[in-house]
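> Below are the sequence and a predicted model; questions follow.
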Amino acid sequence: MSAAPANLTREPFGTAPDGRAVERVTLHGADGFAVSLISYGAAVQRLLVPDSEGRLADVVLGHDDLSGYIESRDFFGATIGRVANRIAGGRFMLNGRTIRVEPNDGPNALHGGGVGFDRYVWDIAETEEGASPAVTFRRRSPDGEEGFPGNLDVAVTYRVSDGFDLEIEFTAETDMPTVVNLTNHSFFNLGGGENLVPVYDHELRIAAEHYSPVDSRAIPKKGAPEPVEGTPFDFREAAPIGALIRFDHPQLNKPARGYDHNFVLANDARDVPAFAARVRDSRSGRVMELWTDRPGLQFYSGNFLDGSVRGKNGRAYRQADAFCLEPQDWPDAPNRPDFPSVLLDPGQTYRHRSLLRFFSAAPAASRDTRKP
């Protein structure tokens, strides 16, 4: 009698510049569905999803080996922190003290500053086999790292459940008042990465009535978020990503050169994940849903992929080769008391849970009503 195939495997994935070994952990689901996570950046490196005919394809951008992740900071699949998105001017006030974070996006600090969580080797703290295989990565971000106060103990757990679902859960605790906003930054193309076709024909739905217009520095403008109704940002009903991306609208020209905006899902974090977005690729029949407990969703249409970076299979990644859906708190929240707070105090635990659900278009109805 042959043994059942392993639903969790571990293998070497190279050595980081500091000499630390990097590992890849692969979690296996049903019908070939699998996600590979690397300890460098606690990142999603590969995501195999069957299409409507059962054919597997890798639906995330990235690199075949560690050198690609080290040589170019592209955020492919990475865990982002301490603060995802932008902090205006690389500074904010906390308890009467000015906190400075290294600018790395013009005058702004983006995705944690000059050296964010995506540039570190994380510890593999725990693995779980069984029907829902999982891996937990941990690291301590020391007091003063990139200017942020307090020692921050962070964990991210990836779990495959129900055969085709990927759960991502972040937790963090601090010993000093600080700010935290964590997310995963996977670049998706549901058609598969071997023969990339621009994602303009992917049909997108976002459960948001409002979005955050940005200024010339890509920072949310002063004032409340604005209604999506009557704008190219209205994805309340499914529409192709490319349908209005060239529309003559100031928010789609400079600085974003497309979509790179916060969509308002709620006015504060929620207790349980709720439906946030759905994407369908008609060519392959693959469908992805995002459920999250975060109040914001950054939708990015791959505008700054310019062919200068070569990823898997030596492919040069170009504009619109992928999209990102980044559940998080609202951008520049440390500078905006009118936004949901990202403050974390000692004794509190930051939690963020998101769920990616995959299925093919044909049997979609059988999974559409399930709750996380």
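Arrived safely.
> all contacts plus neighbour counts: C-alpha atoms, from now on.
Fine.
> quick one: the helices in the chain?
Here the chain has its helices, by DSSP state H, at 66-71, 364-368.
> Tell me the buried residues in the first one?
Right, helix 66-71. Going by neighbour count (16 or more other Cα atoms under 10 Å), the buried part of helix 66-71 is 66, 68, 69, 70.
> residue contacts, residue 358?
Contacts for residue 358 (Cα atoms under 8 Å, 6 or more residues apart in numbering) come out as 49, 164, 165, 286, 287, 288, 289.
> are any of the residues you listed buried, and which?
Going by neighbour count (16+ other Cα under 10 Å), the contacts of residue 358 have 49, 164, 165, 286, 287, 288, 289 buried.
> and which of those residues is nearest to residue 303?
residue 288 (20.8 Å; Cα to Cα).
> you'd agree the closest one is up against residue 355?
No - applying Cα atoms under 8 Å as the test, residue 288 and residue 355 come out as separate, 10.0 Å apart.
> circling back to that earlier point, now the buried residues of helix 66-71 in TSV, with distance to residue 199?
Output for the buried residues of helix 66-71, formatted as TSV (distance: Cα to Cα, whole Å):
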residue	distance to residue 199
66	26
68	23
69	23
70	26
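> if I read this right, residue 316 contacts residue 305, doesn't it?
No - counting by Cα under 8 Å, residue 305 is not a contact partner of residue 316; they are 9.0 Å apart.
> Would you quantify the distance from the nearest residue to residue 272 once chain neighbours are set aside to residue 133?
Ranked by Cα to Cα, 6 or more residues apart in numbering and with sequence neighbours excluded, the top spatial neighbour of residue 272 is residue 293, at 5.4 Å. Distance of residue 293 to residue 133, given as Cα to Cα, to the nearest Å: 22 Å.
> Residue 42 now?
For residue 42, the distance to residue 133 - Cα to Cα - is 16 Å.
> Among those two, which residue is more densely surrounded?
Neighbours were counted for residue 42 and for residue 133 using other Cα atoms under 10 Å; residue 42 has more, 31 against 21.
> ok, residue 46 - contacts?
With Cα under 8 Å, 6+ apart, residue 46 has these contacts: 34, 35, 36, 37, 58, 59, 60, 61, 62.
> adding another structure so you can compare the two:
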Amino acid sequence: MEQITSHVLRDADTEVTVLSMGCAVMDWRVADRPVVLGYAEPEHYRHNPASMGAVCGRVVNRISGARFDLNGVSYDLPANASPHHLHGGPGGLGRCNWRMSPDGDRAVEFRLLSTDGDQGYPGNVAFRVVLRLRGGCLTWDMEGVPDRMTPINLAQHVYFNLAGHGTVAEHYVQVAADQYTPTAQDLVPLGTIEPVEGTAYDFRRPVRLGDGDGWDGNLVLTSDADPAAEVTGPDGLELRLWTDRPGLQVYTSNSLARHLPEGPGAAHGRFAGLCLEAQDFPNAVNVPAFPSILCTPDAPYQQMTSIEIL
């Protein structure tokens, strides 16, 4: 069993601890305040049932029926959210121990080769993730280079709680999105893109999370959003997110439970954390109307997402 290694990024009053397992953010502190949820020990991330802090894929979010067709071939995937496939499967990227190469206090590189047939997906894919810290801003620079056509859609799955304790009920969230991809009760998109006007997913003005019943859905970001999302904590700490991806999953840890011993942040439970997962649209591989997530050697996968907490 390969050892899990860790590295600490530091700049100004921000300190971020990252792990080789799943490229996970284990701890994030601003002026010594923990602002993310995590587990107590690196070994706990081998199991990680909540995808805590990890980079998820090959394809993040849900694939309906745990299958897709590509060039006349049907591919069956593990139905780890039965009957659907979730976050790349039980052995997806967030459950893999990547090769980690630190570059001083402000950057670290991760590499992983996902081989043909991994979790049911076709093709070999060379993945690379670089995390860079500048001041209070952490950037995920992610790429996946396949040797044949295959779907790729990655996302960071960090749970934020800017208070460092309690729930996110007193957090205010604003997202630059006029549309969203509504879902059925099983959280798989219906395949349409609809206006947020009059729905619970209207975050165009700040929404107090405690005024809702919980969220787990994909917003269609305005292409020129700067930033794409803003969060204000109960005592004024602020988070801002920028991304080049078209979607943002807003998830308020509706089903989170205490699976493993907790780290220094908030106690794990419903509404304990807020995930803002920059991504392509869920189930896009089965919805022709959604932007394609098919990547090739000549058109590899790329994502740039930055999150600043000050």
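Sure, I can see it. What you see is a predicted model; the values in this text were computed from it and never measured.
> about what we covered before: the counterpart of the residue nearest to residue 272 of structure 1 in structure 2: what's it in contact with?
For residue 293 of structure 1, the aligned position in structure 2 is residue 244, judged by TM-score structural alignment. For residue 244 of structure 2, the contact set (Cα under 8 Å, 6+ apart) comprises 303, 304, 305.
> list the contacts for the corresponding residue of structure 1 for the second one?
Aligned against structure 1 by TM-score structural alignment, residue 304 of structure 2 finds its counterpart in residue 353. With contacts taken as Cα under 8 Å, 6+ apart, residue 353 of structure 1 has the following neighbours: 167, 168, 169, 170, 272, 273, 292, 293, 294.
> do you know how far residue 353 of structure 1 is from residue 273 of structure 1?
Taken as Cα to Cα, the span from residue 353 of structure 1 to residue 273 of structure 1 is 7 Å.
> joint contacts of these two?
Common neighbours of residue 353 of structure 1 and residue 273 (criterion: Cα under 8 Å, 6+ apart): 292, 293, 294.
> Please report how far the last one lies from residue 263 of structure 1.
Counting by Cα to Cα, the gap between residue 294 of structure 1 and residue 263 of structure 1 amounts to 11 Å.
> and if you look at the second one?
For residue 293 of structure 1, the distance to residue 263 of structure 1 under the criterion Cα to Cα works out to 14 Å.
> Where does stretch 69-81 of structure 2 end up in structure 1?
With TM-score structural alignment as the criterion, stretch 69-81 of structure 2 aligns to 93-105.
> Distance from that stretch to the middle of the chain?
Distance of stretch 93-105 of structure 1 from its chain centroid, counting by Cα atoms, centre = their mean, to the nearest Å, is 23 Å.
> Go through it and flag the buried ones.
Those would be 99, 100, 101, 102, 103, 104, 105, for stretch 93-105 of structure 1 by 16+ other Cα under 10 Å.
> try stretch 89-107 of structure 2
For stretch 89-107 of structure 2, the neighbour count (16+ other Cα under 10 Å) marks 89-100, 102, 105-107 as buried.
> Among the residues you listed, which one lies nearest to residue 203 of structure 2?
residue 94 (28.6 Å).
> Can you give me every residue that contacts the closest residue to the closest one other than its chain neighbours?
Spatially, and ignoring its direct neighbours in sequence, residue 94 of structure 2 is nearest to residue 22 (3.8 Å; Cα to Cα, 6+ apart). Contacts for residue 22 of structure 2 (Cα under 8 Å, 6+ apart) come out as 45, 54, 55, 56, 93, 94, 95, 96, 97, 98.
> Please tell me how far the equivalent of residue 22 of structure 2 over in structure 1 sits from residue 69 of structure 1.
Under the alignment (TM-score structural alignment), residue 22 of structure 2 pairs with residue 41 of structure 1. According to Cα to Cα, residue 41 of structure 1 and residue 69 of structure 1 sit 9 Å apart.
> How about residue 307 of structure 1?
Per Cα to Cα, residue 307 of structure 1 is found 16 Å from residue 69 of structure 1.
> Check residue 118 of structure 1 too.
With Cα to Cα as the criterion, residue 118 of structure 1 and residue 69 of structure 1 are 9 Å apart.
> so what corresponds to residue 195 of structure 2 in structure 1?
In structure 1, residue 195 of structure 2 lands on residue 227 (TM-score structural alignment).
> for residue 116 of structure 2, same thing?
Match for residue 116 of structure 2 (TM-score structural alignment): residue 143.
> neighbours of that match, just the number please.
Neighbours of residue 143 of structure 1 (other Cα under 10 Å): 16.
> surely it meets residue 153?
No - using Cα under 8 Å, residue 143 of structure 1 is not in contact with residue 153; the gap is 10.5 Å.
> what about residue 91 of structure 2, distance to residue 264 of structure 2?
27 Å.
> no no, residue 119 of structure 2
Taking Cα to Cα, one finds residue 119 of structure 2 at 33 Å from residue 264 of structure 2.
> Run a quick neighbour tally on residue 349 of structure 1.
14.
> ok, back up a step: identify the residues contacting the match of residue 116 of structure 2.
Applying Cα under 8 Å, 6+ apart to residue 143 of structure 1 gives the contacts 149, 150, 151, 152.
> of the residues you listed, closest to residue 217 of structure 1?
Of all these, residue 217 of structure 1 sits closest to residue 149, with 25.2 Å by Cα to Cα.
> List the residues that contact the closest one.
Contacts of residue 149 of structure 1 (Cα under 8 Å, 6+ apart): 99, 143, 176, 177, 178.
> List the single closest residue to residue 160 of structure 1 in space, sequence neighbours excluded.
residue 166 (4.8 Å).
> And the one you found, what's its match in structure 2?
Counting by TM-score structural alignment, the partner of residue 166 of structure 1 is residue 138.
> Kindly report the same for residue 199 of structure 1.
So residue 199 of structure 1 corresponds to residue 168, using TM-score structural alignment.
> thought that match was touching residue 271?
Yes - with contact defined as Cα under 8 Å, residue 168 of structure 2 counts as touching residue 271 (5.9 Å).
> what is in contact with the two at once?
With Cα under 8 Å, 6+ apart, residue 168 of structure 2 and residue 271 have common neighbours residue 252.
> Please name the nearest non-neighbouring residue to the equivalent of residue 155 of structure 2 over in structure 1.
Aligning on TM-score structural alignment places residue 155 of structure 2 opposite residue 183 in structure 1. Ranked by Cα to Cα, 6+ apart and with sequence neighbours excluded, the top spatial neighbour of residue 183 of structure 1 is residue 80, at 5.3 Å.
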